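Peer 1: Predicted model and sequence follow; I will ask about them next.
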Amino acid sequence: MQCNKYAPAIIVGKLPLKHIQIVQAPSDSEYFNQLLPAIQGASKERQGQQLLSSLSRYSADREAEIERICNSNHQGFVASVNQLLHVRDGAVDLASDILSLNQSIQASTEKLAEQKKALVESRAVRQNIDEATQALQDCLEVLRLANQVHDLLSRKSHYSALRALDELQNVHLKEVTHYKIADLIQKSVPATKKLIADAVMADLNTWLFRIRETSQFLGEMAFYHTEQRRTRQKDRAETSPYLTNFKLNSAIELVSDEADEFDVLDNDDVQVDFTPLFECLHIHNALGQTEKFRAQYAATRRQQKELLLPASITLNDDEGTTLNELLEGISGFAIVERVTIRKAPDLRSPADVDELWDSMCQQAIALVSKALHEVTNAELLLKIKGIIALFIETMDSWDYPVSSLDGFLLRLFEKYAELLKRRFSDDFQEIVSTDDYMPMPINKLDEYDKVVNVSWYTPDKPRNEIRFPCVLPFSQMYPLCCIDIRNFLNQFYFFSNDHFQHPKVIDETLKASLDELLSNSVCRLLVERLNSQYLGQIVQILINLEHFEVACQELEPLLAAARSTASVGAGVSLNATDAFRSNKKTAEKRIFELVNSKIDDLIGTAEYDWMAPTLEREPSSYMQTLTRYLSNIMNSVLLGLPTEIKELIYFDALSHAATMILSLPLASDVKQINPNGVAALAKDVQYLTEFVDTLGNPILRENLDELQQTIALMQSDNADEFYDISTRNKKYGRVDALQGPHLLEKLTHSVQTPASVRSDKFQTLSSRFGMKS
């Protein structure tokens, strides 16, 4: 029985209400629409029995409807089945006919298939023969190319061999990949490439070895070219002074020198071919090994750099051969590196080249510094500086940084200055210690001209009025020191020639060194010699100090004019000028001491008889000796001194003599002075006054005023005038207020006889030795 798809979703049997099964309907709305009347009815009735009865009736109605529908469609279904069975029988008959037809066709084509098979087999044989022939030709071509690669490699055609190998691998081998020979040749390709790479590297190593051997010669050629440029620049500067402001490698110098360009790597003496390097780089690039080649090449150049630098050098050879060879080798090596980076920028980076250059510079500086202690000669050190300066200017033209080398030149200059100072200090000390300290005699005009030209000295007379032999005021040490000073200045500035970037350091060091030499090696030694007891030597030292002071004053503007533009604006003041000036005073004091000491000695020989019984007719011998001494030193020893210094010495000497003479009657052992004693003293003072008058300087006479007034007081008949202030100021104004009364107390107006004098002397001796009369 067929069931309608729309059968009720709830089937209610004759079961108790609690056993009723509710099956989900096709839709909730349909279910509730059907159930709603029954539920509503149940809700109106009182009991659930009514709901159950309604559901049972509804179920029965639905079952009856389903049965009716199934009964009405049964006949149609049976008819359809019969029709299908009939169709099936017809299909079976048709299949039998088709099989029969197929057997017939198959039988007819068997003969044709046999003939076709025979034809196909004959064509296959012919095709195999053709393919075998072509394969043989392809393999022979591959073998020919493989042999050609090795033949090119043996002829050192490395790049052609690589191209042939590349063609063999990428073109011809692809045509015979299904043959065993292709596998064999393909396996040999890496080995062949390695052979090519090794061969080209062998050629490159040979080239690098030749480059290392020629590096020093390249550097020598570069140095020679720089020297030529220096010469041409000096010639241009002589023609046009404006060009002196431009150094080597400046833009102006480079433009001016364009007409004389010189290729260090390609000239009549040397030719450097970079073809092996380019070929090696190109082949490694083609092999995809560029980075490996760059690393290998860099390592090789580093090794060559280490072989280029020796373990030590010597600087004591006069020609500087060892240092020249070292710097020429470094120069040639660096030039090749710079050209390499310009021609093959992919091979060498600027950082690698600069690193190598800096390393070579530092090692070279270390080698020179290590050997620098051997150098004790300033001229040799100047040659060393010249070689390094030439190296700096050469490498600066190749755009290499040279700041470290410039800094090393500063260290060389410090040692150079120290050597110069030490040498000239020894020279000055020898000159000062061996001088005779006598005015310098000149016998010929040419000698006179030489001395005047080298010394800072202005003669008192014109040159044509000089009569020979003559004597110059200074001693021989002064012109000799002047010569050394000029040489010292010149040799100091020699260091700034060619190339030196620190001119201000030269200016300051020169000033300090010259100051130290003049102050310590000249002035100090002269001052030490002031301890001499020889007045003539002291006077000559004073004269020399005077001329050295003038020399220093003349040197100051010369040093200022010679200073570089970096130091312009500041004047030059030498401390030695003040040292010589101040020590002139020391020398003057020493002269005063010696002269006054001699005066003390002479006055110490005075033998006045203060109670003389008779009047002396002649001046005392000590006074005659004293005036003769003063006259002699004025006309001989002090003759070369400036007039003002001579007058000062005389003034001080006379003042000291007057004081010492005045102290004679004031001595404590002088108890009494009679008129004869005063007369003797007055005669000596008069003799001294007359001598001073002969000197022609009224000022000197003033030194004797106190002495003269004191004598006048002692000879005065009215001594009480001294105690009258107004009179004393007029007649005895220079007499000391305490010494005058003291002398007056010692005066006695009586002259004793010789017997009484002897008695007084006996009493004096008795009292001195404690004897009783």
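Peer 2: Alright, I've got the coordinates. Numbering: from 1, shown residues only.

Peer 1: For the rest of this, base every contact and every neighbour count on C-alpha atoms.
Peer 2: OK.

Peer 1: what's around the residue lying closest to Ala344 once chain neighbours are set aside, how many residues?
Peer 2: Excluding its sequence neighbours, the residue lying closest to Ala344 (CA to CA, 6 or more residues apart in numbering) is Phe278, at 7.7 Å. A total of 16 residues lie near Phe278 under the criterion other CA atoms under 10 Å.

Peer 1: What strand or helix carries Phe278?
Peer 2: Using DSSP states H and E, Phe278 sits in helix 275-286.

Peer 1: any idea of the angle the helix or strand just after that helix forms with helix 275-286?
Peer 2: Going down the chain from helix 275-286, the next helix or strand is helix 290-308, by DSSP H and E. Between helix 290-308 and helix 275-286, the angle comes out at 150 degrees (axes from the mean of the first three to the mean of the last three CA atoms, to 10 degrees).

Peer 1: which SS state does Val471 fall under?
Peer 2: With DSSP: H, G, I helix; E, B strand; the rest coil as the basis, Val471 sits in strand.

Peer 1: Tell me the spacing between it and Asp263.
Peer 2: Look at Val471 and Asp263: by CA to CA, to the nearest Å, they are 64 Å apart.

Peer 1: Who has more neighbours out of those two?
Peer 2: Ranked by neighbour count (other CA under 10 Å), Val471 and Asp263 place Val471 first, with 16 against 12.

Peer 1: Chain neighbours aside, what residue packs nearest to the more buried one?
Peer 2: Pro441 (4.3 Å).

Peer 1: can you map out the helices along the stretch 151-300 of the chain?
Peer 2: Applying DSSP state H, counting those that start in this stretch to the stretch 151-300 of the chain gives helices spanning 158-167, 173-175, 180-239, 251-256, 275-286, 290-308.

Peer 1: give me every residue that touches Cys481.
Peer 2: Listed by CA atoms under 8 Å, 6 or more residues apart in numbering, the contact set of Cys481 reads 428, 431.

Peer 1: Below is structure B, check it against A:
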Amino acid sequence: MSERDRLPQSHVTHIDHLLTEIESSDGPLSPTLRAVYENNLDEEFNQKLQNRVKTYDKDIERLCNYHYHGFIESVSELLRVKTDVRNLKSNITGSNLALQESGKQLLTKCEDLLRLRKIQRNIIVAIEALQKCLPVLELYAKLNEQMEKKRFYPALKTLELLEHQHLPHIDSYRFTEMMKECIPVITKNIELASKSDLQDFLENIRHKSELIGSMSMRETETHSSLNIVHDKATENSEEEEKSVQDLVDFSPLYRCLHTHTVLGSREYFEMYYREQRENQARLVLQPQGIQNESLDSYRSYFHQIVGFFVVENTVLHTTRGLVTRNTIQLLWDLALQKITSVVRVQFLHCKDSKTILDVKELMVCFCNTLAGYGFSVSKLHDILMEASDAYNDKLLTEWKDKFLIIFQSDNYTPITVNDNKDYWRNIEEFPFKPSKDITRKDSYPMTLPFSSLVLNIYKEIKRFIVTSVKFADNLNLSLTDIDDKLRKSTNDLLTKTLTDVMDEFVEKPFLHLSQLTQLSHNTVYLEKACGNLEQYISSITGAVSDGIHVTRLYGTSTFSDARQKAEDRIYILLNKKLDEFFDLANYDWTATEGRHRPSGYMDDLLAYLRDALSTLISLPNNVAISACISSCKHICERLKGFLKSDEIKQINVNGLKHFKEDLQVCLEFAKAPLPHVNSISLTTTFLEVEQILDLIINEDWSSFFTDFNQPTSKYQCVSVTLLLSLLEKIKEGEGRKTIFSFKRADRDRKKFYENLIRRLKPMCPSNVTEPDRSVES
């Protein structure tokens, strides 16, 4: 029984179905094979598949055997056709070679004919093209020539003709395209070249602005009374006779303007030119080297500014719209702002008045020059008025040094003249009327009451007036304004500068009493000369004095104050000298016996004081009397200082008696301190010291206590505080004696002073506010 027979019929049918599916399907075999393995039919399937393969092999073999003879016959037929094809190819190759050989000559002649016809046609076309292109090429060559010669305006015209009339007719040529491409480049080159010419022009006028300004200001100077020191480098230059157009070639500017007009960029060019000139203006307005205060640097600064605006004014009148009056005014406003700030600062920092005066002259010429071109210079005039204050300040500083030299170099002795010629040589213009007849020979030698300081100070004041008024020249000020300013500056000289110098000099420690005395004499005559100074100012300014609106000189008060300070200094020196004598004092406050003669230092002090006061008698205003009063008060204070001194611990009556001897000679001096002067008595100055000494020495205590604080008391000047201090010191002296003494009188004496002190303490001003009139003796 076969395997097929052993399988169920359903399995056999299923396997056949699977094989049929494999044979007919073009898709994947995985589903079919999965079904075989899932049903565990793999062995049966393999057996069935092998049987099917064997069946197909037999079918193929049978079919091949059937068609084999037909295949052999087809191959034999193809071999025969191959032989015929080879023969046919050989015949065709031979025929072709024969044909080529026979047509070769004809072909050569035809090619020659075609080539000649092509050349003929090209020649005709070239002639026609050259007839169109030659004018274009000629114009282009002309354009290049104009560019080389920098004739940019004709070049633009040529370029315009070439672009709009000729090139459109020959736009099929490649060189035409190249020319069209070159036209913007050429236009740009023309624009750049014109701009380069403009830069050269701007650089040229920048370098020549200073020369142009110098010429313009020199021309202004020739029509005015100004006197300016010019730069030697341009003083004799032939270029000074040339005009601005002669010095500067404006043609590059005009060409640039026409060029940009043709290019349609005139507005851009105007903006560019104005921008560049504004930058140049800012550069010119920056001060270069002015800080070193060289007049040449100031001159160069003003010349460059004038040159700048002269050029702009020329451009304004030779072009249409390149610059306008408004644009120039904007530049001038910028210049005014910068000039005012620069000049104001520089005026303040100038080291000397001459520089300020020279710069002022330059500024006046500068203002007049630009005013001639229509520029407003009122602000600069205001700066000049401010500069007058700086000028006067510098003058005051310079004259202070001169005054100091005069004060320091003077010998402070009256001037002695030997004859009339010598008299006038010394006095010159000083307003002095001597008491003697100067024309008589027996009047000489004559001693003037003042020293050379008076003459030198008076001369320097007049020189100051002359120097100060120079600044008002050419400022168009009225005579009244000049007069007022000159008087004001002179008053500043007197009240500030001269006063400061005198105040400073009076305090010098090396001045002696005789020098201060002569200095006081000098101020008297300087004070009298102030009226002549006012007349001198009026003669210089030419102003009419109405006596009401004219500023007066303060010289009278100046010299009066100086004299007062000199006198105060005299009093101080006298007191210092008196202090030197007092430093020699040596009192024995606990002497065992009295002395009936004054101290040696006091005799020397009063002798010196008499001599010193005698030298002051000639001074006005009772200076000697004031000095005498001051000295007596100082002597009294020093005497009281001895009594108040905390260094003195013990005093006895003998010591006070010795002290009173010195007081007595002071009182005698106070009765007649000055020779030939009996109108004063200074004894009351020493009244307090005299009364307190009398009270203690005479022991008149009953009168003191009885009349205390009464108008009729003979001890009404006694200071209770000082009295208590002296009694304390006397008590200490008595106490020292009782330590080594067993005498009843000594003990009673000490107790007596203790009782006095006890009674006086309630009467001290520090303990009572009102006098105690109930005190009994």
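Peer 2: Cool, the structure landed. In this text the structure is predicted, and so the values were computed from the model without any measurement.

Peer 1: Can you give me the TM-score here?
Peer 2: Superposed pair, TM-score by TM-score structural alignment, normalised by the length of the first structure: 0.52. Supporting alignment: 506 aligned residues with a CA RMSD of 5.6 Å.

Peer 1: What is the neighbour count of the counterpart of the residue nearest to Val471 of the first structure in the second structure?
Peer 2: In the second structure, the residue paired with Pro441 of the first structure according to TM-score structural alignment is Thr416. A count of nearby residues for Thr416 of the second structure, using other CA under 10 Å, gives 18.

Peer 1: Contacts only, for Thr416 of the second structure.
Peer 2: Counting by CA under 8 Å, 6+ apart, Thr416 of the second structure has contacts 445-448.

Peer 1: same question, Ile183 of the second structure
Peer 2: By CA under 8 Å, 6+ apart, the contact set of Ile183 of the second structure is 159, 163.

Peer 1: Show the residue spans covered by the helices in the stretch 451-600 of the first structure.
Peer 2: Along the stretch 451-600 of the first structure, the segments classed as helices by DSSP H, counting those that start in this stretch run 477-494, 503-516, 524-528, 535-562, 575-604.

Peer 1: Report the inter-axis angle for the longest one versus helix 503-516.
Peer 2: The reference is to helix 575-604 of the first structure. Using the same axes, to 10 degrees: helix 575-604 of the first structure against helix 503-516 is 10 degrees.

Peer 1: Buried residues in helix 575-604 of the first structure, which are they?
Peer 2: Going by neighbour count (16 or more other CA atoms under 10 Å), the buried part of helix 575-604 of the first structure is 575-577, 579-581, 583-584, 587-588, 590-592, 594-596, 598-600, 602-603.

Peer 1: Give the other helices and strands that it contacts.
Peer 2: Where contact means 3 or more CA pairs under 8 Å, 6 or more residues apart in numbering; DSSP states H and E, helix 575-604 of the first structure is packed against helix 503-516, helix 524-528, helix 535-562, helix 621-632, helix 643-663.

Peer 1: could you redo the last one with a cut-off of 6 Å?
Peer 2: Applying 3 or more CA pairs under 6 Å, 6 or more residues apart in numbering; DSSP states H and E, we find helix 575-604 of the first structure packed against helix 535-562.

Peer 1: And the helix it packs on, how far out from the chain middle?
Peer 2: Relative to its chain's centre, helix 535-562 of the first structure lies at 38 Å (CA atoms, centre = their mean, to the nearest Å).

Peer 1: That one vs helix 643-663, what angle?
Peer 2: Angle, helix 535-562 of the first structure to helix 643-663, by the same axes, to 10 degrees: 150 degrees.

Peer 1: list the buried ones in helix 535-562 of the first structure?
Peer 2: Result for helix 535-562 of the first structure [16+ other CA under 10 Å]: buried residues 535-553, 555-556, 559-560.

Peer 1: ok, now stretch 392-412 of the first structure?
Peer 2: Residues 392-395, 400-402, 405-406, 408-410, 412 are the ones in stretch 392-412 of the first structure that count as buried (16+ other CA under 10 Å).

Peer 1: what two of those are the furthest from one another?
Peer 2: Largest separation among these by CA to CA: Tyr400 and Leu412, giving 21.0 Å.

Peer 1: neighbours around Ile328 of the second structure, how many?
Peer 2: Counted with other CA under 10 Å, residues neighbouring Ile328 of the second structure total 18.

Peer 1: whoops, Tyr650 of the first structure was the one
Peer 2: Other residues near Tyr650 of the first structure come to 22 when the count uses other CA under 10 Å.

Peer 1: Check Asn490 of the first structure too.
Peer 2: Using other CA under 10 Å, Asn490 of the first structure has 11 neighbouring residues.

Peer 1: Tell me the residue in the second structure aligned with Asn342 of the first structure.
Peer 2: Rather than Asn, residue 342 of the first structure is Arg. So, by TM-score structural alignment, Arg342 of the first structure is matched to His317.

Peer 1: Now do whatever helix or strand that match lives in: everything it contacts.
Peer 2: Per DSSP H and E, His317 of the second structure falls inside helix 295-318. Contacts to helix 295-318 of the second structure, defined as CA atoms under 6 Å, 6 or more residues apart in numbering, come from residues 209-210, 212-214, 289-290, 323.

Peer 1: how near is the residue lying closest to Val527 of the first structure once chain neighbours are set aside to Phe651 of the first structure?
Peer 2: With CA to CA, 6+ apart as the criterion, Val527 of the first structure has its nearest non-adjacent residue at 7.0 Å, and that residue is Asn583. As judged by CA to CA, Asn583 of the first structure and Phe651 of the first structure stand 20 Å apart.
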